[in-house]
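**Student:** Kindly generate the corresponding structure for this input.
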Amino acid sequence: MEEKADYPSKKKTISEWVHMYGDYLFSWAYHKTSCNETAEDLVQEVYFAAFKNYEKFEGRSSPKTWLLKILNNKIIDHYRKLSIKEAKQEDSTSQFTDSFFNSIGNWKANGLEEAWAEEEHLLDNVAFNEVMEICINDLPAKWRLAILSKFLLEKEAVAICQDLDITASNYWQVIHRAKLLLKKCLEVNWFAKQ
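**Tutor:** Got it, this is the predicted structure:
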């Protein structure tokens, strides 16, 4: 039966690995996440996991390979958690946008209907564009990308569906709900204050 590594030895080995492979692991994590903070956090988690599971390292691969495998699992977990978080945000946002309509599917009156009809040159107004940018940035990530791709980049629906990895019917639902949220945000943060 193998003897478990003593704490000082284990600590020394992990510390050496930090110096030997830390930059490589950070570069890989940054390549996969495009975020310094996230990459740093993931690499730190790798070393915590390596320390915790040090006895499971059998030496059949190099330490670098073992650490990279741990990192790849951490990256997958990161995106899984992010996906779940975005799905929950989209669900709650969808429920919110449903409240804009009455029982037969018509817009609920809010007294701002005439304001929309009167404004012709809003996009020439710097202050309006600042509010619009805030409203766009408040959209769920996938919705924001769909809106920007469609209206700013003027991409075709097929290309946007491929970029976002969604179906055509999901795309139209995303665009519809994003426009509803933008309308509500602009009404609250622009029209109601004019």
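**Student:** When you work out contacts or count neighbours from here on, use the C-alpha atoms and nothing else.
**Tutor:** Noted.
**Student:** Show me which helix runs longest in this protein.
**Tutor:** helix 63-98 (DSSP state H).
**Student:** mind listing what's buried in that helix?
**Tutor:** 63, 66-68, 70-72, 74-75, 90, 93-94, 97 (16 or more other CA atoms under 10 Å).
**Student:** for stretch 43-51, same thing?
**Tutor:** Using 16+ other CA under 10 Å as the test for burial, stretch 43-51 gives 43-44, 46-47, 50-51.
**Student:** Could you also give me the structure for this second sequence? I'd like to compare it with the first:
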Amino acid sequence: MEMIWNYKTPGIPDEFFDRIDNVPITKEDIRSIIISKLRLKEGFTALDIGCGSGSITAELILQTKGKVYAIDMDKVAIDLTEKNLTKFGILNDATIIHGLAQDVLPKLPNVDAIVIGGTTGETEQIIKLAISKLNEGGRIVVTSILIETIYNALKAMQDSELQEIDITQVTIAKAKKTSSGTMMISRNPVIIFSGTK
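**Tutor:** Next up, the predicted model:
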């Protein structure tokens, strides 16, 4: 089977992924930044909490060639993640779990990298639980577009005494053709938290 994405760089174009209206996808430019903040190595294991359409799960597998656990509470998202990983020929490298992060996390082994993209309002609890599953020296990245989540994520990361806490706000604008030329359309600003255990 021919690989859809056989480059070393992250940031697989969004159109390579199957999409469903109510299932979020982390856009390619944001995904590139998330992957770089994780400081991945080959053989790392990872956890994608709130996997949505599976775009980050796919990037994690392609970057690490390691085992990735993908969790989502939405069955439609789980099915879509499965479909996208199958499309990329990497389904066997993932364990896809339908359930709430706070129920699933205690049963999982420790990992080297964690991405949290959705927390259903239990932000602090999920981040602290996730950090407890992170190997020493491992990296965690939390993304948010909601002010409430931003506040809770900051508190949880500071309480957990992570090292190298970094907070970056990213606003991406993409070009769109109009009848009179090309204009830039801004996307939602995203806050990206990262830290080392």
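**Student:** Next, the TM-score between them, please.
**Tutor:** Aligned and superposed, the two chains score 0.21 in TM-score terms (TM-score structural alignment, normalised by the length of the first structure); 63 aligned residues with a CA RMSD of 5.0 Å.
**Student:** Next step: the buried residues of stretch 43-51 of the first structure restricted to helices.
**Tutor:** Using DSSP H, the buried residues of stretch 43-51 of the first structure in helices are 43-44, 46-47, 50-51.
**Student:** In JSON lines: those, plus distance to W28 of the first structure.
**Tutor:** Listed next are those as JSON lines, based on distance: CA to CA, whole Å:
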{"residue": "V43", "distance to W28 of the first structure": "9"}
{"residue": "Q44", "distance to W28 of the first structure": "13"}
{"residue": "V46", "distance to W28 of the first structure": "12"}
{"residue": "Y47", "distance to W28 of the first structure": "15"}
{"residue": "A50", "distance to W28 of the first structure": "17"}
{"residue": "F51", "distance to W28 of the first structure": "20"}
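**Student:** all helices of the first structure, in order?
**Tutor:** Going by DSSP H, the first structure shows helices at 7-33, 36-52, 63-98, 113-118, 126-137, 141-147, 157-164, 168-189.
**Student:** Identify each buried residue in the fifth one, please.
**Tutor:** Meaning helix 126-137 of the first structure. Quick answer for helix 126-137 of the first structure (16+ other CA under 10 Å): 128, 132, 135-136.
**Student:** From the contact counts, what lies against that helix?
**Tutor:** helix 168-189 (3 or more CA pairs under 8 Å, 6 or more residues apart in numbering; DSSP states H and E).
**Student:** Give me the distance between A156 of the second structure and G195 of the second structure.
**Tutor:** 11 Å (CA to CA, to the nearest Å).
**Student:** For these two, indicate the residue with more neighbours.
**Tutor:** G195 (22 against 19; other CA atoms under 10 Å).
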